[in-house]
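# when you get a sec, could you give me coordinates for this:
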Amino acid sequence: MEFDLSWLLLGLPLAFILGWLASRLDLRQIRAENRQAPKAYFKGLNFLLNEQQDKAIDAFIEAVQNDPDTTELHFALGNLFRRRGEYNRAVRVHEHLLSRADLSPSDRERAQHGIAQDFLKAGLLDRAEEALRRLEATPYETESRLALLAIYERSRDWPQAADIARRMQAAGQGDFSARLAHYLCEQAAENASNAQLEAALDLLHEAVATAPQSIRPRIALAQILFRLDRAEDAYQTLLHLAAETPQGLPLAAPLLLEVAAASQHQEDTVALLRQHYQQTPSLDLLDALVTLGAKPAAAAEDGNIPDERSWYVQHLTREPSLVAATKWLAGEKLSQEQYHPAVQKALDHASKPLLRYRCAACGFEARTHFWHCPGCQSWDSYPARRVEEL
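Model prediction:
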């Protein structure tokens, strides 16, 4: 059977035309998809800039459906879900990214960081801890360790927090000596509450060595020594506190009075308090001097020997203080004595808020001094001075 060349000549142009049409159709489809994905992306970006998050999410979902391999759109969508509080959906987005075998190492680390943030925001601390630990030796290591510190502080897991602080200190990721000293003090407090005083003592000695300029370790150490009937050692510890960190002496003043009485150092304590009060007047040092019965150095103008309550009057000559005036008036007699209780009650009510401590970071006020602010969770944010003295 002979092959007819005319069919070949007719078939070649036909095949060429069909191939050209097919390629044109593919190119049109690709171009349409490429135009559709950026359009949805920019539409979502526009909604996001206008703070229309619902519409932005819909646009990004559309963009992801049109181009499921675009990792940046997945990250944008996951962040949007997290900001809206839809943590389950954010987790699913980041888990989908982690399940992809073609994901680059940097994007995989980024997705791991994203899922850790999702768990943190959702309050799933155990899962967040596991996710954060997988970020070791990544660009997110420092941030993940800080987040772990926050988790351990929140759960009061002080040994774990101390371990992370030591590792960050060793890696040069910041100075965590003061915070580490607080962690040791927290562990010592737990031991002391369980009557394990010797174990608490070892932790506090370590805390003092870790952060010599911190106030808390020396005060806590003096408290434990005093409980162990080592009043002399406790007194010497407080003397070191006054020498190394004199700004913390007002916080230690009540303990100092007890230790001085037990170790027979009342006169030395009066001299110490006088010296520090003259350098930096303080209401707590003032109360300690009055409690010890110390006489002010200055003589009264009328020639009478002033009593210890005259400290309050002398304090008023140095700086105005409603608290000092209220405490002085409590021991005085008015010419119209029947009005004294009402006046004293009004002054006590007005001066009570002035005796609080205030966090320098968030402004949270409390009647007691905190080393760890219950409001903003900052460490050492409470000055050792009353509100009136700030």
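
# CA atoms for contacts and neighbours, from now on please.
Will do.

# in this structure residue 270 contacts residue 291, no?
No: counting by Cα atoms under 8 Å, residue 270 stays clear of residue 291, with 10.2 Å between them.

# comparing those two, which shows the higher neighbour count?
residue 270 (20 against 13; other Cα atoms under 10 Å).

# so which residues make contact with the helix or strand where that one lies?
Assessed by DSSP states H and E, residue 270 sits inside helix 266-279. Surrounding helix 266-279, the residues in contact under the criterion Cα atoms under 8 Å, 6 or more residues apart in numbering are 246, 256-257, 260, 285-286, 288-289, 292, 294.

# repeat the analysis, applying 7 Å as the threshold.
260, 285, 289, 294 (Cα atoms under 7 Å, 6 or more residues apart in numbering).

# so which of those residues wins on neighbours?
residue 289 (24 neighbours).

# what about residue 183, neighbour count?
Around residue 183 there are 24 residues (other Cα under 10 Å).

# one more: residue 147?
So residue 147, with other Cα under 10 Å, has 18 neighbours.

# residue ranges for the strands of the protein, please.
357-358, 365-366 (DSSP state E).

# do I have it right that residue 122 meets residue 87?
Yes: at 6.1 Å, residue 122 counts as touching residue 87 under the criterion of Cα atoms under 7 Å.

# more crowded one of these two?
residue 87 (23 against 16).

# residues in contact with that one?
81, 118, 122.

# could these go into a markdown table alongside distance to residue 180?
Below are the contacts of residue 87 laid out as a markdown table (distance: Cα to Cα, whole Å):
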| residue | distance to residue 180 |
| --- | --- |
| 81 | 36 |
| 118 | 28 |
| 122 | 28 |
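
# would you do the same for the sequence below? I want to compare the two.
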Amino acid sequence: MDFDIGLGWILLGLPLAFVLGWFASRFDLRQLRLENRQAPKAYFKGLNFLLNEQQDQAIDAFIEAVQNDPDTSELHFALGNLFRRRGEYERAVRVHQHLLSRGDLVRADRERAQHALALDYLKAGLLDRAEEALRRLEGTPFEEQARLALLAIYERSRDWQQAAAITERLTASGQGNFSTRRAHYLCEQASAQAAAGQIDAARALLEQAMAAAPTAPRPRIELASLQLKARQPEAAFDTLRTLADVSPAALPLVAAQFAEAAVACGRTEAAQALLAERHAEEPSLDVLDAIVALQGGAASGPARAWYVRHLEREPSLVAATKWLAGETLEQEEFHPVVQRALEHATKPLTRYRCAACGFEAKQHFWQCPGCQTWDSYPPRRVEEL
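Okay, the predicted model is just below:
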């Protein structure tokens, strides 16, 4: 009798367990479908906001999508990139560090997250952390990008030896010829040595720079400056004459120094001949000023004729202003006022302009202070461009 009662309860419980299991499975499936619908919906919502340049709303939508599906790495990458673009570097770092902490992340995504983290640090100006993160990318598909970023870091921190080591790796991997860049690094080190009074060491570095990049103008220009300071005008004259042969476009940068060295060593005729030849090939305001200086200054008749000769070839307001300074006007009492106005108007025309970013400066720079680009300043004034 007891056996029959127990069997009855079992037979009654089996259908009940089946029904409860069916309801539970339906609930789980419904919940799963709801979550799967919510995640793509939030994702596409974020994408729509992003296309409409509504970054705040896009970030909120991606955060919602990440919360619904925390294992989706692509959503994390999108969210981290958005934070970086908005300048929220701390949040970007947290997102990418979270990705790196996951044990189930595949190698490709781990390397991608490491690169993104390095960019976060770089944009935030945390150069030490950026350097460490970039060095971990050696041997990955991001290796070349990491090396270029490291090169920028070492240049910003003026670590010229480390920068030279990176350029050697880039050259070895076929990323370009960095010989001129390495010559700049040697010149920077030479300037530091010269400022410290180590003239022989500075000259040795400049010799290395000339060997590394024979046609680069900067090493010879800086060597000539050292020679003039050491009262060796003959050596400076020869250095600048060689410069005129190997890099004639750079002559305007040193035309005044060349004239100074020529006067000091008694070789003015040779200097005048070379400057006149270069001016005939390509008129230049700086070369013109050097010729005028060698012929007795702007007050002398032969020198003033050079201004007219220049104006016949190049319509230059700067040259016209200098010529007018020595002329006698019909109403001479107004001459100083007119002259000051012209000189004020021509000042912007005598600046140098970066070809990469347009930054203008009174002096010539080998590396633009604005965009950090090397050799972006043409050796000619704004008016001549």
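
# mean deviation, the helix holding residue 270 of structure 1 versus structure 2?
Compared with structure 2 after the fit, helix 266-279 of structure 1 shows a mean deviation of 1.1 Å (mean Cα distance after the TM-score superposition for structure 1).

# residues of stretch 205-213 of structure 1 that come out buried?
205-208, 210-213 (16 or more other Cα atoms under 10 Å).

# residues in structure 2 aligned with that stretch?
Aligned by TM-score structural alignment, stretch 205-213 of structure 1 falls on residues 207-215 of structure 2.

# so in structure 2, which helix runs the longest?
Using DSSP state H to define each element, structure 2 has its longest helix at helix 2-51.

# can you map out the helices along the stretch 51-200 of structure 2?
Along the stretch 51-200 of structure 2, counting by DSSP state H, counting those that start in this stretch, helices occupy 55-68, 73-85, 89-101, 107-124, 127-135, 143-156, 160-172, 179-195, 199-212.

# I'd like those as a markdown table, with distance to residue 319 of structure 2 appended.
Listed next are these as a markdown table, based on distance: least, Cα to Cα, whole Å:
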| stretch | distance to residue 319 of structure 2 |
| --- | --- |
| helix 55-68 | 53 |
| helix 73-85 | 48 |
| helix 89-101 | 52 |
| helix 107-124 | 45 |
| helix 127-135 | 47 |
| helix 143-156 | 38 |
| helix 160-172 | 40 |
| helix 179-195 | 33 |
| helix 199-212 | 35 |
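
# quick one: closest of the ones you listed to residue 253 of structure 2.
Among the helices of the stretch 51-200 of structure 2, helix 179-195 comes nearest to residue 253 of structure 2, with 16.4 Å by Cα to Cα.

# what does that closest one correspond to over in structure 1?
Going by TM-score structural alignment: helix 179-195 of structure 2 matches residues 177-193.

# tell me the one of the contacts of residue 87 of structure 1 nearest residue 265 of structure 1?
Distances from residue 265 of structure 1 to these, taken by Cα to Cα, are shortest for residue 122, at 55.5 Å.

# the aligned residue in structure 2 for that closest one and residue 160 of structure 2, how far apart?
Structural alignment (TM-score structural alignment) places residue 122 of structure 1 against residue 124 in structure 2. Separation of residue 124 of structure 2 from residue 160 of structure 2 (Cα to Cα, to the nearest Å): 23 Å.

# quick one, what contacts whatever residue of structure 2 lines up with residue 384 of structure 1?
Aligned counterpart of residue 384 of structure 1 in structure 2: residue 379 (TM-score structural alignment). Residue 379 of structure 2 makes contact with 250, 252-253 under the criterion Cα under 7 Å, 6+ apart.

# what about those, which are in helices?
Those of these lying in helices (DSSP H): 252-253.

# can you list the contacts of residue 379 of structure 2 in a markdown table and add neighbour count?
Listed next are those as a markdown table, based on neighbours: other Cα atoms under 10 Å:
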| residue | neighbour count |
| --- | --- |
| 250 | 18 |
| 252 | 25 |
| 253 | 19 |
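
# show me which of the contacts of residue 379 of structure 2 is closest to residue 363 of structure 2.
residue 253 (9.8 Å).

# quick one: the helices in the stretch 251-385 of structure 2, in order.
Going by DSSP H, counting those that start in this stretch, the stretch 251-385 of structure 2 shows helices at 251-265, 268-281, 285-294, 301-313, 317-324, 335-346.

# any idea of the angle the shortest one forms with helix 285-294?
In terms of direction (axes from the mean of the first three to the mean of the last three Cα atoms, to 10 degrees), helix 317-324 of structure 2 departs from helix 285-294 by 20 degrees.

# same check, this time on the second one
With the same axes, to 10 degrees defining the directions, helix 268-281 of structure 2 sits at 150 degrees from helix 285-294.

# where does helix 268-281 of structure 2 end up in structure 1?
Going by TM-score structural alignment: helix 268-281 of structure 2 matches residues 266-279.

# list the buried residues of the matching stretch.
266, 269-270, 273-274, 276-277.

# kindly report the same for stretch 354-370 of structure 1.
Applying 16+ other Cα under 10 Å to stretch 354-370 of structure 1 flags 354-359, 365-366, 369-370 as buried.

# in structure 2, what residues pair with stretch 352-359 of structure 1?
By TM-score structural alignment, stretch 352-359 of structure 1 lines up with residues 347-354 in structure 2.

# what's that stretch in contact with?
Here stretch 347-354 of structure 2 makes contact (Cα under 7 Å, 6+ apart) with 359-364, 368, 376-377, 380-383.

# skipping its backbone neighbours, what lies nearest residue 370 of structure 2 in space?
residue 359 (6.2 Å; Cα to Cα, 6 or more residues apart in numbering).

# residue 192 of structure 1 now?
residue 200 (5.9 Å).

# ditto for residue 84 of structure 2
Residue 84 of structure 2 sits nearest to residue 92 (Cα to Cα, 6+ apart), 5.7 Å away.

# now do the contacts for that neighbour.
80-81, 83-84, 120.
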